[in-house]
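Visitor: generate a structure from the sequence data that follows.
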Amino acid sequence: MQFSLGAIQYFWPKAHVQAFYRRAAESNVDIVYLGETVCSKRRELSLVDYLQIAHQLREAGKQVCLSTMTLLEAPSELRELRKYCDNGEFMVEANDVAAAQFLREQQLPFIAGAAINIYNQHSLRRMISMGLKRWVMPVELSRHWLQQLLAQPLIADIRDCFEVEVFSFGHLPLAWSGRCFTARSENRHKDQCQLCCINYPDGRPVSNQEGEPMFVLNGIQTQSGQRYNLVNQLHSMHGLVDIVRLSPQSALYSDQQDTFAWLEKFRANQLGAAPQPLASSDSNGYWLQLAGFKQELG
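Guide: Predicted coordinates:
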């Protein structure tokens, strides 16, 4: 079982991003994803900057992948997408079917991100025929669903041709919109947002009327209010999951948010020998076929 760091979902200052990836280079992570996946207005780092970080991580022995935007809204974003696909060195995580098509045209292998809606054997088989080599399962699906899909006739005979990756830690990316909810929460128009999401390094929490976490606003992306945490479900992934993904958190507020501390907890509990206490705001429901916000112990 390998462990990956997904692309940073939030808008962090360039120095913060660079410091994070210096720690990643020194960590026990196996795979690192780089790139802006949420909003093209977030330009603290360019593709050139990400490629420089990618080379540093590769020299440190990490496998590096580039992640593309999830919602494309302008021709300029398509041009940037082509640059990612044409990088010539690193495998690309396609978070939109346009990226998958570009990579197919160049006969390049690719990773299908969780935002690409692959829910059955026919869709997965089709993407494999296009060049898919790694598949990140949609975040709302369960272990039972994954087990059933991998046992289907169209997939079982080619299971060794691709890897399965599961989002296992962090606020779940649930939806994307043409509107920017972070800007709206500050009474700003999207075109005059002043990049206010940089003020929320872990997104802007939204609670329901009972004061319970409901969602996290992250620009045009809406995330789960609870932090998804499958640290105690790793034993149930053996034989099904090749790569466990952790989504970076800012670690500005407490050790409970330190991504690399959690990476070590995940590694220690691969066989279930070192179970970890979960915060009351953690959830694991989707993996267990429960409501997404639920937390089941054990």
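
Visitor: use CA for all of it now, contacts and neighbours both
Guide: Noted.

Visitor: so who does Arg23 touch?
Guide: Contacts for Arg23 (C-alpha atoms under 8 Å, 6 or more residues apart in numbering) come out as none.

Visitor: what's the separation between it and Tyr84?
Guide: Spatial separation of Arg23 from Tyr84 under the definition C-alpha to C-alpha, to the nearest Å is 24 Å.

Visitor: please give me the structure for this one as well, since I'd like to look at both together:
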Amino acid sequence: MKLSLGPVLFYWSRRKLLDFYAEMAEQPLDIIYLGETVCSKRRAMQLGDWLGLARELGSCSQAERVLSGLALVEAASELSSLKRLCENGELRVEANDMAAVQLLSERRCPFVAGPALNLYNAYALRELIDCGLQRWVPPVECSGALLRSCLRQLDGLGVPRPEVELFAYGHLPLAYSARCFTARAENRPKDDCQFCCQHYAEGMSMSSQEGEPLFTLNGIQTMSAGISNLLADYPSIADCGVDVLRLSPRSEGMAEVIRDYAAVCAGALPPMAVSGCNGYWHGRPGMATVEAMGS
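Guide: Presented below is the predicted three-dimensional model:
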């Protein structure tokens, strides 16, 4: 099974991004996703900067580089930027909005279907495979049972399976909104947010009235409070036919996370339990922690 590093979901400074990817270039990764998926106002890196970084990574790493697009396109300016990304001419693109699917399909460009596309069954997958889908990242709330059912259904339709990439580690991206939660929390209008989400390297924690961690607010994105970690579930994931495990970047400790996953992918026994949540994989609420079976 291959390992991928998903796009950075938080707003980090240009220096922090460059330092982070310099460290990631030394890790045993097969795929590295680059680009902004959450908010078009985050301009620490422009398309040319991402392409330049991709070239640098290509000179020192064997990992495939993929450009990720926005998950919520709201304005003509964002659509124009997305068009330029889809026409980059160098790298495969991860489509996180159906506008990207249309642009890539018109250009007959093979693409990755990101988790924000909400593909839950073989009939929807077949439509997008006809448009050029080559790798599918199921929505983060998909269970192992749903994934198996979907792939069996795809086989029954006589459609070749795309690569399947599972979101295995990190804060789960749950929802997107036209409103910016981080700006609102600081009593700022969205149009004059002053990039306040850059003050929160892993988002802003939100608790329930009882004081329990509930969500992580990241600009217009709502994420899980807990860290999803499917390392102990590796045997059941392998049985599902997953090809790639996606590790979502965090501000600290990613090298250790990658090494743990790489060791299990190389044949080491997975741990019996890990810190973090894995409820969605077992058909339970996402914040639940369920004992892994078959470890």
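
Visitor: quick one: TM-score?
Guide: TM-score of the superposed chains, computed with TM-score structural alignment, normalised by the length of the second structure, equals 0.95; 289 aligned residues with a C-alpha RMSD of 1.4 Å.

Visitor: what about Gln134 of the second structure, helix or strand, and which?
Guide: strand 133-136 (DSSP states H and E).

Visitor: just Ala19 of the first structure next, same as before
Guide: In this structure, Ala19 of the first structure is located in helix 14-26 according to DSSP H and E.

Visitor: tell me the buried residues in that helix?
Guide: Neighbour counts over helix 14-26 of the first structure (16 or more other C-alpha atoms under 10 Å) mark Val17, Gln18, Phe20, Tyr21, Ala24, Ala25 as buried.

Visitor: same thing with stretch 26-45 of the second structure?
Guide: When neighbours are counted by 16+ other C-alpha under 10 Å, the buried residues of stretch 26-45 of the second structure are found to be 27-40, 42, 45.

Visitor: farthest-separated two in those?
Guide: Maximum pairwise distance among the buried residues of stretch 26-45 of the second structure (C-alpha to C-alpha): 30.1 Å, between Pro28 and Ser40.

Visitor: circling back: the helix or strand that comes right after the strand holding Gln134 of the second structure vs the first structure, average distance?
Guide: Scanning the chain past strand 133-136 of the second structure towards its C-terminal end, the next helix or strand to appear is helix 144-156 (assignment: DSSP H and E). For helix 144-156 of the second structure, the mean distance from the matching residues in the first structure following superposition reads 1.8 Å, by mean C-alpha distance after the TM-score superposition for the first structure.

Visitor: ok, and the closest non-adjacent residue to the equivalent of Leu133 of the second structure over in the first structure?
Guide: Under the alignment (TM-score structural alignment), Leu133 of the second structure pairs with Leu132 of the first structure. Setting aside the residues directly before and after it, Leu132 of the first structure is nearest to Phe110 in space (C-alpha to C-alpha, 6 or more residues apart in numbering), at 5.0 Å.

Visitor: the one you found maps to what in the second structure?
Guide: Under the alignment by TM-score structural alignment, Phe110 of the first structure pairs with Phe111 in the second structure.

Visitor: check Gly292 of the first structure too.
Guide: Counting by TM-score structural alignment, Gly292 of the first structure corresponds to Gly286 in the second structure.

Visitor: number of residues surrounding that match?
Guide: The local packing of Gly286 of the second structure (other C-alpha atoms under 10 Å) involves 22 other residues.

Visitor: my read: it touches His171, true?
Guide: No. Because the distance of 10.9 Å does not satisfy C-alpha atoms under 8 Å, Gly286 of the second structure is recorded as not touching His171.

Visitor: so who does the nearest residue to Gln63 of the first structure once chain neighbours are set aside touch?
Guide: Of all residues not flanking Gln63 of the first structure in the chain, Ile31 sits nearest, at 4.7 Å (C-alpha to C-alpha, 6+ apart). Residues in contact with Ile31 of the first structure (C-alpha under 8 Å, 6+ apart) are Gln2, Phe3, Ser4, Leu5, Lys62, Gln63, Val64, Cys65.

Visitor: quick one: the helices in the stretch 1-150 of the second structure?
Guide: Taking DSSP state H, counting those that start in this stretch as the test, the helices found in the stretch 1-150 of the second structure are 14-24, 47-60, 76-86, 98-106, 122-131, 144-156.

Visitor: same question, the stretch 151-298 of the first structure
Guide: For the stretch 151-298 of the first structure, helices defined by DSSP H, counting those that start in this stretch occupy the ranges 153-156, 181-185, 259-268.

Visitor: measure the aligned partner of Leu141 of the first structure in the second structure to Gln153 of the second structure for me?
Guide: Taking TM-score structural alignment, Leu141 of the first structure has Cys142 as its aligned residue in the second structure. Taking C-alpha to C-alpha as the measure, Cys142 of the second structure falls 15 Å from Gln153 of the second structure.

Visitor: neighbour count winner among those two?
Guide: Neighbour comparison, Cys142 of the second structure and Gln153: the larger count goes to Cys142, with 20 against 15 (by other C-alpha under 10 Å).

Visitor: got the contact list for the nearest residue to Trp12 of the second structure once chain neighbours are set aside?
Guide: Leaving out its chain neighbours, the residue that sits closest to Trp12 of the second structure by C-alpha to C-alpha, 6+ apart is Gln198, at 5.9 Å. By C-alpha under 8 Å, 6+ apart, the contact set of Gln198 of the second structure is Phe10, Tyr11, Trp12, Ser13.
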